[in-house]
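sequence plus the predicted model coming up.
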Amino acid sequence: MSRNVIIENAGGPENMKIVNVDVGNPGPGEIRIRHKACGLNFIDVYQRTGLYPLTLPHALGMEAAGIVEAVGEGVIHLKPGDRAAYASMPPGAYSDARVMPAAQVCPLPDSISFEEAAAIMLQGMTVEYLFHRVWPLKSGDTVLFHAAAGGVGLLACQWAKSEGIELIGTAGTDAKCQLALENGATHCINYRDHDFVPEVQKLAGNGVDVVMDGVGKDTFDGSLDCIKPLGMMISFGNASGPVEPVSLLTLAAKGSLKMTRTTLFTFLADHQRCQDMATHLFSKVASGDIKVNIGQTFPLEQIADAHRSLESRQTTGSTIITL
């Protein structure tokens, strides 16, 4: 048996409920994993509220780490007893144990704890694909990264510093800006006290090479004014709400800009690419380039409180759920 967090109707944090389910055995291409910790991410909020619709009722949670208990036919990269971690569809990580597809579950090195893995799989592989697969960055490039003190943001600050990338961050308080700077941001702008657009223009001159924006509606229009001609706008999240439609002529007028709306799970869908991304992430942690920042921890019974904290921007770094 396993405790699972589910929703029967989309809505607020109060719509989540904990139920007991029979886990069962894995079929072909599947594993059964017993979780030690799971992660909390904005995609969980989007699914809970219905912004990203699920067939209801449905379990929630996209990221966890634990021990493989059983493997189904055809699974060769994992075996019972292995430490493993994942950020993967379908949702269901808010649970003691689950049966799930094996392809996107990754062997976890002994040097990385279950809690650290639960804190970085989704967010760390997001940074990996943003920096190396959407718009490959090189030393000397400039990036505007919104929400630089969040879980993804702090990892991006460290990753950028380790590779000689100039990262200009934004955050909502002076304390959060200081945290981003301590983690490797070159500059950080308090967007509540300052309009970030002229601040970025002063810092970056002709504009940044790329904007990486997980905030969405509140930052999108201003971000376009921060990009140098022929630069790239990467929208990868909707923390403040979805971006309104944009005219292609706007991109032309602002300097023949490029724009993409990405999702991590498109990149993870290929088994080998997923494993390569995880290996790259783990190597950054092992080298000391990335230090995992677990800002807050909630027990599974307080999952609603965890969601409220995330939505109200009260969290810093990563949030994990303990079991």
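Received it, and whenever you're ready, just let me know what you need.

from here on, contacts and neighbour counts on C-alpha atoms
OK.

just give me the neighbour total for D174.
15 (other C-alpha atoms under 10 Å).

comparison target below:
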Amino acid sequence: MRAIQIINAGGPEVLNPAELPDPEPGPGELLVGVAAAGVNYIDVYQRNGTYPMAMPYVPGLEGAGRVLALGPDVTDFAVGDRVAWVEALGSYAERVTVVADKAVPVPPGVSDEVAAGLLLQGMTAHFLVNDTHPVQHGEDVLVHAAAGGVGLLLTQLAAARGARVIATVSTAEKEELARAAGAADVIRYGEVADLADAVRNLTGGAGVHAAYDSVGRSTFDASLASLRRRGMLVLFGGSSGPVPPVDPMRLNAGGSLFLTRPKLFDYISTPEELRTRATDVFAEVVDGTLDVRIGHRYALADAATAHEDLQGRRTTGKLLLLP
């Protein structure tokens, strides 16, 4: 089969097209033909060594496709079923094995591309607004990188729950996307001298109830300074780099603030929780609450270009590889 293989950690150039043997499903596993694979920042962290990986390996965790074969002891799926997943390393390939307990059925009305473009980032947005900081009607929330894959979905969900979303973006095109997703106000990074002051001016000086920050190093201080008393900074990514160590007294001085660094896999830690959360986000696509924007589609062999575009912040919405 055709796949992307990484032999050594490094930049996008280490994403090498390769011909590899077809995988075989083991007990409790599915063999799936990959229709679309999602490109995510966790793939970048694994590729560049931030998250050390055993080498060599085939990257990619997320995708959607059709079941080709069943391993022993699989009872919940049949050959031909459409499934999606977010925890199957090796998804940058034509075929991948997926643990059956980590697969979710794709409902009618949701295409393979939408399923692959939605699941990881959609469930991330879902737990952020429902569990980490349950967004309430009338709250003010700050969403960084609001035209990105998670940002667009997070903006839609927060706005649907009655929050006023203040979005940050880098360009006029991204501002238009953020507003279409439901952002009430949009701040462009390069057009304000002080981001926290701009946020506070939009909230009558009070600040926001929650700041959702996937950017990290370059926005962390502004996010913290944008919070109202007892506000929460939800740091769920680091596209600009890791945040240096934080003195907890900064939370005290800022007004009894909260800081959390969540990850999706702690919110889908059981098959039941995974299925429930996936069912919810698929339902929100079907009923029109969520519009999944596929920002760009790449051939499998162009995985390096996809990573370059993602890291260069040249993208909006979701990036997909199409084997």
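All right, it came through fine. Quick caveat, the model's predicted, so the values are computed rather than measured.

can you give me the neighbour number for the closest residue to P323 of the second structure other than its chain neighbours?
Nearest residue to P323 of the second structure in three dimensions, chain neighbours excluded: L300, at 4.9 Å (C-alpha to C-alpha, 6 or more residues apart in numbering). If you count neighbours by other C-alpha under 10 Å, L300 of the second structure ends up with 21.

check contacts around L300 of the second structure.
3-4, 17, 92-93, 321-323 (C-alpha atoms under 8 Å, 6 or more residues apart in numbering).

of those - the most surrounded one?
Busiest of those [other C-alpha under 10 Å] is Y92, holding 32 neighbours.

so A206 of the second structure makes contact with R200?
Yes: applying C-alpha atoms under 8 Å, one finds A206 of the second structure in contact with R200, separated by 6.0 Å.

pull the longest strand from the first structure.
strand 30-40 (DSSP state E).

other residues contacting that strand?
So strand 30-40 of the first structure is contacted by 25-26, 61-73, 75, 93-103, 114-115, 118-119, 306-307, 318-323 (C-alpha under 8 Å, 6+ apart).

and the residue nearest to P323 of the second structure, how far is that from E94 of the second structure?
As judged by C-alpha to C-alpha, to the nearest Å, L300 of the second structure and E94 of the second structure stand 9 Å apart.

relative to R2 of the second structure, how far out is the residue nearest to P323 of the second structure?
For L300 of the second structure, the distance to R2 of the second structure - C-alpha to C-alpha - is 8 Å.

between those two, what contacts are shared?
In contact with both L300 of the second structure and R2: 17, 93, 323, using C-alpha under 8 Å, 6+ apart.

any chance of these in TSV, plus secondary structure and distance to A278 of the second structure?
Shown next, in TSV, are those (DSSP: H, G, I helix; E, B strand; the rest coil; distance: C-alpha to C-alpha, whole Å):
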residue	secondary structure	distance to A278 of the second structure
P17	strand	31
A93	strand	23
P323	coil	24
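
give me the neighbour count for Q311 of the second structure.
There are 15 residues near Q311 of the second structure, going by other C-alpha under 10 Å.

OK, contacts around it?
S239.

recalculate using a threshold of 10 Å.
12, 41, 44, 239-240, 305 (C-alpha atoms under 10 Å, 6 or more residues apart in numbering).

now do the alignment partner in the first structure of it against N238 of the first structure, distance only.
Correspondence of Q311 of the second structure to the first structure, assessed by TM-score structural alignment: E311. Shown here: E311 of the first structure relative to N238 of the first structure, a distance of 11 Å by C-alpha to C-alpha.
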